[in-house]
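K.L.:
Would you be able to build a 3D model of this:
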Amino acid sequence: MKSQSHVQMFRRWICLLSLLSLPLLFWFGHLIMREDDYPSGQSSGLRGYTRIRPDGKSQFLDIHCDSCALVSSSGQMLNAGAGEEIDQIGCVIRMNNAPTSGFEKDVGSRTSVRVVSHTSVPLLVKNEQYYFRQEADTTYVIWGPERNMRQDGKGPVFNLLLKMATKYPKARIFAITREKIQDCDNVFQNETGKNRMKTGAFLSTGFFTMILAMDICDGVTVFGMIDNNHCSRANRSVVPYHYYEQNRVSECRMYQVHESTRRGGHRFITEKLIYARWAARHNIQFKHPSWSL
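P.N.:
Purely as a prediction, here's the structure:
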């Protein structure tokens, strides 16, 4: 009888321990899932943008802005006088190597994020001390095709960026992932009904910048971007393609050539039509010039 009593007591203790252990097991399982979801302890951020780090550890872009100024590189910014307004907005997003020095009155002086095409990376590296050391507070987001951004040692642009990340450890350099670029292709196809690759086009840096702005900003004010009808208007303003390259081809000429080229062009005008649709669904407004949505 005493032996049976001990067995029953032992069983009760086992049941009690099991009940007490269940919450602990659930909690431990939750920790394991979180670690799997966010490699290397990364617990937040946008998975479509990964930091280029010498140690190879995974880190996602973790930026949120209540309000953003997206500053176009267009010649429309010349004499806009928008610099002070731009600098007062929470986050300022620029593209490629568009300079601020000498243009502060029109485009402002602050840069929070710079979205850069793989083709413009050498221009940044050419002035690496400025971009990756002096402007270390700026976050760089790079886009490019797999052939240039592959991470197996055979991606020339990725290798160049990895060299910069090694040389300037404080520089915040992120790459748009292959999956995110595919998502952007899908967005283009959903909006136009056309497969981006079959049309022989490349998405522009502006397209990736607009996508990023919607990812990180609650509200976006776009400066210096023309709408899709601008170049067909008789009284349109004639400005250079870039505000910092005044002797180059005009903006509308560049847009029209790219829109009609069969292979290798950007569909700038089509993209502007897409942005107008996005503005109707998101908190996006356009200034210098303003758009009638």
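K.L.:
contacts, neighbours, all on C-alpha from now
P.N.:
Fine.
K.L.:
Span of stretch 128-138 from start to end?
P.N.:
Its first and final residues considered, stretch 128-138 spans 13 Å by CA to CA, to the nearest Å.
K.L.:
what does it contact?
P.N.:
111-114, 124-125, 164, 168, 170-172 (CA atoms under 8 Å, 6 or more residues apart in numbering).
K.L.:
residue ranges of the helices in the stretch 1-150 of the chain, please?
P.N.:
Taking DSSP state H, counting those that start in this stretch as the test, the helices found in the stretch 1-150 of the chain are 2-37, 83-87, 104-107, 121-126, 128, 146-149.
K.L.:
hey, which of those helices is tucked in deepest?
P.N.:
helix 104-107 (a mean of 22; mean count of other CA atoms under 10 Å).
K.L.:
Kindly confirm my reading that D218 is in a strand.
P.N.:
Yes - judged by DSSP: H, G, I helix; E, B strand; the rest coil, D218 forms part of a strand.
K.L.:
Now the second one, please; I'll put the structures next to each other:
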Amino acid sequence: MNPLMHRWLCLLSLSLLALFWFGHVIRRDHPAPSPAAPPAGIRGYTRVRPGEMDQLLALRCGRCALISSSGQMIGAGAGEEIDRAGCVIRMNNAPTRGYERDVGSRTTVRVASHTSVPLLVKNERYYFQQSANTTYVFWGPERNMRQDGKGRVFNTLLKVAKKYPDVQIYAVTGDKVQDCDNVFQNETGKNRLKTGAYLSTGFFTMILAIDMCDSIQVYGMIDNNHCTQANNSAVPYHYYEKSRLDECKMYRFHENTSRGGHRFITEKAIYAKWAKLHKIEFKHPSWNP
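P.N.:
Next comes the predicted model:
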């Protein structure tokens, strides 16, 4: 090999070594970006707050107490037991003040329908200021919960979120509402819309509890056969509305109405099926699926 060719090969080798070393330093100091991680939290529940609409509900509990609003809770004396749960889940505007002995005083999550928003806003200082450590989850039809400025209920929640920035307010997404409709149809073989039914807040609450809890103790919820038993006790539909229609009369009316009713009795039968798949226990009254 002539001297000129030898020098050229040496320079080429040195250049390649330099490039290899430089590339190693670049990779060490500036590693390639990792694939974007999916957002943490439970899908189907998004934050109601400007700039944080893509934030998912990040809440996980071991043992949950899910408190029915039923008059079955009157005289239950379960307050201390309920408050010992990792998370306490309540519905709509069901109060604790004055009922602590029976229903407890803590509220970790409150699931509420679009129709309950005015009731909560009417007493907003209690729900969103004094109870600022409660997470609120609201569900409703697309026409009320749409986020394009035309969703009347969503707009109200947005105003509340701006006024009380420390409060955790979430909305059930349209996709999740559709998923719940699909669950109802899969369990019953009936299309909810075609049968003129509306899912209850209890249905959305039970699904959220299954999403976020390792085990669930349900308080004050009767089974689907309770109202047909001769010895069933007449209690108010809500424990905090003693003068209103009793629970079984309300359930039978909704179950049999052709339009706009909740299928409370059918839903209870569904919960009994779920209890065989998940760790769900029913108390006050106690019953086995």
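K.L.:
Nearest to C231 of the first structure among the contacts of stretch 128-138 of the first structure?
P.N.:
Distance to C231 of the first structure across the contacts of stretch 128-138 of the first structure (CA to CA) is lowest for R114, with 26.8 Å.
K.L.:
How many neighbouring residues does N224 of the second structure have?
P.N.:
N224 of the second structure has 18 neighbouring residues, counting by other CA atoms under 10 Å.
K.L.:
counterpart of it in the first structure?
P.N.:
Aligned counterpart of N224 of the second structure in the first structure: N228 (TM-score structural alignment).
K.L.:
for P141 of the second structure, same thing?
P.N.:
Match for P141 of the second structure (TM-score structural alignment): P145.
K.L.:
any idea how far V137 of the second structure is from the spatially most central residue of the second structure?
P.N.:
Most central in the second structure under CA atoms, centre = their mean is L208, positioned 3.7 Å from the mean C-alpha point. Look at L208 of the second structure and V137 of the second structure: by CA to CA, they are 9 Å apart.
K.L.:
swap in N155 of the second structure?
P.N.:
In terms of CA to CA, N155 of the second structure sits 15 Å off from V137 of the second structure.
K.L.:
Show me which of these two is the more surrounded one.
P.N.:
V137 (25 against 18).
K.L.:
how about the more buried one, what does it touch?
P.N.:
V137 of the second structure neighbours (CA under 8 Å, 6+ apart): 45, 109-112, 169-172.
K.L.:
residues in the second structure aligned with stretch 273-290 of the first structure?
P.N.:
Using TM-score structural alignment, stretch 273-290 of the first structure pairs with 269-286 in the second structure.
K.L.:
burial of R263 of the second structure, as a residue count?
P.N.:
22.
K.L.:
Same question for N225 of the second structure.
P.N.:
N225 of the second structure has 12 nearby residues by other CA under 10 Å.
K.L.:
wait, what's in contact with it?
P.N.:
I265.
K.L.:
how far away is it from C248 of the second structure?
P.N.:
For N225 of the second structure, the distance to C248 of the second structure - CA to CA - is 10 Å.
K.L.:
Ok, D148 of the second structure next?
P.N.:
Counting by CA to CA, the gap from D148 of the second structure to C248 of the second structure is 40 Å.
K.L.:
More neighbours: which of those two?
P.N.:
Comparing D148 of the second structure with C248 by other CA under 10 Å, the one with more neighbours is C248, at 21 against 8.
K.L.:
The first structure: which residue goes with that one?
P.N.:
C248 of the second structure maps onto C252 in the first structure, by TM-score structural alignment.
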